Structure formats: C-alpha cells, structure tokens
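Trainee: sequence unavailable; structure follows:
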C-alpha cells in the first residue's frame, strides 16, 4: 500500500496555486491560457508532476528562485529549467546528505508528525544537466499573463524574485522573508543593495493601479514548519529587511547577537520589526548614518 504523505494546496489567486511540501518549502504554479510556470520545485518528496496535472493540463516550465536543495528537488522532472547563472556553481553542493540534514532539521521540529513523512521518503536525483539562464526584466509569457524576473542577490548571488502583476503577487523565494539568511556567497552589503533594488521596483509600481502598489509577497516557505496557513508575508517585511541590513552595517554592536544554527555554525543576527537576518560577514562596508 502506497504511503500517504500529507501536503497543502491553496489557490491564492485565480489559477495561481501554492503547494506547501510537508512544511519544508513552498512551490507556486501559475497557469495562463497557453502555458504554465512552476516557481521552485520543493525537496523531492511529492509527486510534483502529478500535482501539476491535477491543477492544469497546460505544458509547464520550471523556474528556480535560487539553487538550494529545498527549492529544486523535483527539477529533474522538467525538460526546461531556468536558473540565474550566478547560482549555477551552487549546484555542486547539492547532494543527498545535505538534503537529508535539512529535512531532518525541519522534520524534528514537528513536520514529520504533522505531514506524515520521513527522510526516507526523499526521492533524490542529481541536478538537471540542462539549464537555461534568466536575467533582470526577462518575461515568461503564459498567455494572458506574464511573469517578470527581478534580480535580488543576497540570500545567494543569483537569487531572483518573480512578479506576476495580474494577480498582484511577488514570489520572493528566500530573498525577502522574515528569516533572511545571508551567508551563502553574499555580504550584507550586497543583500542591502538587492533589497533596495526590489523596493525601487515596488515604488515604481505605485504609478500603476492602486492595488498593484500593495503587492502580496509570498515566500518560498509559506506554511513553513508545522504551520498550517499558506499566507503572504507582512506588508512591512521588505522595509524591515532593509532596516535590519542597515543596522548590521552600522557598526554598533548593540544591535547584534550571536546564535548557533544547525548546519551553519555560529552566526550573527540582527532583528528589526518582523524580520531577523543572520550573517557571518558584513565586509566592514558601513553605511552612512
């Protein structure tokens, strides 16, 4: 008898679906009139192709927000996989051991029990051999709706967000969330610049219809851990990320705390508002006060 693994699917906008993979990560499916696009591909536990077929009959491509193992587990199932070239070197670090360590860390916090899965349920495959690059301003025409690429380095050098203006949603991956990790190849300075770029894009949208000025931000971990709600991040998340970076770069130690993270060792953290950033190096590039 096939084991039943629980997961969540929610239609967060017309023909836009969030799939929370056992509390480990969240992928998003956007369907137009001609094609569909999947943003990220989870850890590799769920039958992603079967889930897509249940939601839309359209041909589907895959685009990755960044090259981390919890976002590309089912990438091998797709003939066309899009990823920013600056993240291609990170593919060398993706292996079953690292994936199991990540899954165990989240699972032992309650996800194993909540979703009925275990480390042995991971269907690990090597990264796809054929990748296609993406870049700032590139658009995926799905028929009646488009998805635009925004480069937001910080979490990784090639981290990207995706804007789908028809549904007023920003899909931010791990580039702009409430637990921002900044020790995968970028300094806090670089992250700050990426977030400021994202804010400039958001400000530009204020000239569009009013509802576009208030984009919803869905991250790569909606429904994270044992959380049962697939919801957008708080409206102030982007501004709080920027301020946390500024405080980290300010040079005053009272903002910083040290913390031991599983798999990552000792990091420094700064908390501001809804956001905590974790980092190892600011490169001593201080911002003006």
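Mentor: Received the coordinates, thanks. Keep in mind that this is a model prediction, so the values were computed, not measured.

Trainee: CA atoms for contacts and neighbours, from now on please.
Mentor: OK.

Trainee: output the longest helix belonging to this protein.
Mentor: helix 188-204 (DSSP state H).

Trainee: what packs against it?
Mentor: Under the contact criterion of 3 or more Cα pairs under 8 Å, 6 or more residues apart in numbering; DSSP states H and E, helix 188-204 touches helix 237-249.

Trainee: again, only using 10 Å
Mentor: Applying 3 or more Cα pairs under 10 Å, 6 or more residues apart in numbering; DSSP states H and E, we find helix 188-204 packed against strand 146-151, strand 179-182, helix 237-249, strand 275-279.

Trainee: so which bits of that helix are buried?
Mentor: 188-198, 202 (16 or more other Cα atoms under 10 Å).

Trainee: following that helix, which helix or strand comes up?
Mentor: strand 216-219 (DSSP states H and E).

Trainee: quick one: that next one to chain centroid distance?
Mentor: Here strand 216-219 is found 9 Å from its chain centre; the criterion is Cα atoms, centre = their mean, to the nearest Å.

Trainee: show residues contacting that strand.
Mentor: 12, 18, 25-28, 65, 161-163, 167-178, 230-235, 237-238 (Cα atoms under 10 Å, 6 or more residues apart in numbering).

Trainee: next, the one to line up against it:
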C-alpha cells in the first residue's frame, strides 16, 4: 500500500497526494525546498519527500487541521499562523486522527490503514515558527507569499507562487469549504475576508490549486465562493444536510458525489445555521 504518490506539475512544483486524498505541494528553489502541508502524520512523509529533493526542507502549514498539520512534527523547521494553535491542539489526539483516516480511505484499504502508526503531534505547535500575513519565502528564483484568509479556521492561509502565478487556496475556498465547527468564522465575516483578498491579489495569479477533490479551480474561485455566501445571507441557499464526525451542517448549494454542484456551478460552503 502506497500512502503517498507524486506528480510533477512543473519544473519546481510537485503534487503529493495521500491515500486519504489530500493534495500537498512541494516547491523547490535552487537553495531549499518548501513543503506545503503534511497530512495526518501517518506514513513516512519526511522520507518520501527526501526522495524527491536533496535540498533542505521547510514546511508551511496552511492551517492546523488533522489532514494538513499533524505530520509536521517530523520536520525541523515549520511555520504556522499562531491563530491556529488552539485548532491544532484540539485535533492532535491520536483516536480522532485515526477515525478521520479510516473514514477517508476506500473500504478495501481500511484494514491496512488501521495498522499505521501515527506520529505523536502533542505539543507540536509550541515548536512552530509564526507564519504571518504577507510573509515572503525566497527560494532563489522561486518566491512564495503567504496571505491570511480566515474562515475555515482563524489562522487559515493561502500561498501565492509569485513567478508561476499560481494561488494555492487549499481549504480556504474550495468545492466544499467547511465553515461549521467551533473555530470557523461566520458566513458574513468569511465573505468579507474573501472579498478583501480577491481585491488584494487581483491580477496576480492565473491558476488556483486546491487541497481536496479537484486539483484545479476556476481563476475566479474567491468571487464564486463569495457569491455562494451571499445566497446564504439572502436566504437563497439549497441547504442540503451534511453530517460529519458527529456534527450536522448545511451545504449551501446542493451537490452530488464528489461535492459536484448539481447546478453546474463551482465553489461551495458547508455552514452552521447558527453562525451566519
């Protein structure tokens, strides 16, 4: 069973996909490499990445959720927005992470994943370096800029690959943006953050990459998700019920398998009716 697979997207950007279907991104410059997100802490991610590059590896965590941050403790230099410290700590326990892994893989592979040892992520956030809005990482020829897009989590960040004109939106805005747990912003605050970032980054990217489901999203994703938020605020949402790890929420635009919208649109939110 392969926990990780990889695919070159361009000469210095590699997509790493996990068995639980997260998209991680490895960006290489001439002097070092940066890994964006680290999955659940199962499998030898560090060893896998070291086979892809011989350069020193640093890690950027887009946010503190189970499926993005728990493998970070295997690396020496990790950046995360301090606003997600509580999120990370709330999700670092092994039983919760094991439950997520088992529910995220095909049935025929569940027996195998139950045997995977998980890294002990407790206390990991204490060692992380602060990741700040507008922070730049110069890889000598390849530049990354990191921007805040609070909503999915308080410390949610997106990454702009400047020369490539690629925005890695991750979970900040996607086909099913989770906006329903205790750490999420209200729909109205999230929409405001989307609109501000869209203006701030206008004209600076041509592609948008996601962490789940589809790899690539339309260039105007931020505006599309903002429009979905407006429908919720206007009482025009479809409100399809969604149950996930003990919580009930509502999908704004009705979807079929794979969170594909039935109306043919792209971008969605899954929200809490008590936090609009």
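Mentor: The structure has been received and is ready for your questions. These numbers were taken from a predicted model, which means no experiment stands behind them.

Trainee: give me the TM-score for this pair.
Mentor: TM-score for the superposed chains, counting by TM-score structural alignment, normalised by the length of structure 2: 0.87, backed by 261 aligned residues with a Cα RMSD of 2.1 Å.

Trainee: quick check, residue 19 of structure 1 in contact with residue 6.
Mentor: No - counting by Cα atoms under 10 Å, residue 19 of structure 1 does not reach residue 6; the two are 11.1 Å apart.

Trainee: shared neighbours of the two, anything?
Mentor: Residues within reach of residue 19 of structure 1 and of residue 6 at once, by Cα under 10 Å, 6+ apart, are residue 46.

Trainee: of those two, which one has the most company?
Mentor: residue 19 (25 against 14; other Cα atoms under 10 Å).

Trainee: which ones are touching that one?
Mentor: 7-11, 25-29, 41-42, 46, 48, 51-52, 222-223, 230.

Trainee: pull out the buried residues from these.
Mentor: Neighbour-count burial (16+ other Cα under 10 Å) applied to the contacts of residue 19 of structure 1 gives 7-9, 25-29, 41-42, 46, 48, 52, 222-223, 230.

Trainee: and which of the residues you listed is nearest residue 183 of structure 1?
Mentor: Distances from residue 183 of structure 1 to those, taken as Cα to Cα, are shortest for residue 25 (19.1 Å).

Trainee: give me the nearest residue to the closest one, chain neighbours excluded.
Mentor: Distances taken as Cα to Cα, 6 or more residues apart in numbering put residue 221 closest to residue 25 of structure 1, at 4.7 Å, once the chain neighbours are dropped.

Trainee: burial check on that neighbour, number of neighbours?
Mentor: 25.

Trainee: equivalent analysis for residue 159 of structure 2, please.
Mentor: 23.

Trainee: counterpart of it in structure 1?
Mentor: Residue pairing (TM-score structural alignment): residue 159 of structure 2 is matched to residue 162 of structure 1.

Trainee: what's the average distance of the helix or strand harbouring its match to structure 2?
Mentor: For residue 162 of structure 1, the host element (DSSP H and E) is strand 160-164. For strand 160-164 of structure 1, the mean deviation from structure 2 after alignment is 0.4 Å (mean Cα distance after the TM-score superposition for structure 1).

Trainee: name the helices or strands packed onto that strand?
Mentor: Counting by 3+ Cα pairs under 10 Å, 6+ apart, strand 160-164 of structure 1 packs on strand 139-141, strand 146-151, strand 169-173, strand 216-219.

Trainee: what's the match for residue 216 of structure 2 in structure 1?
Mentor: Per TM-score structural alignment, residue 216 of structure 2 is aligned with residue 232.

Trainee: ok, so what distance separates that match from residue 255 of structure 1?
Mentor: For residue 232 of structure 1, the distance to residue 255 of structure 1 (Cα to Cα, to the nearest Å) stands at 27 Å.
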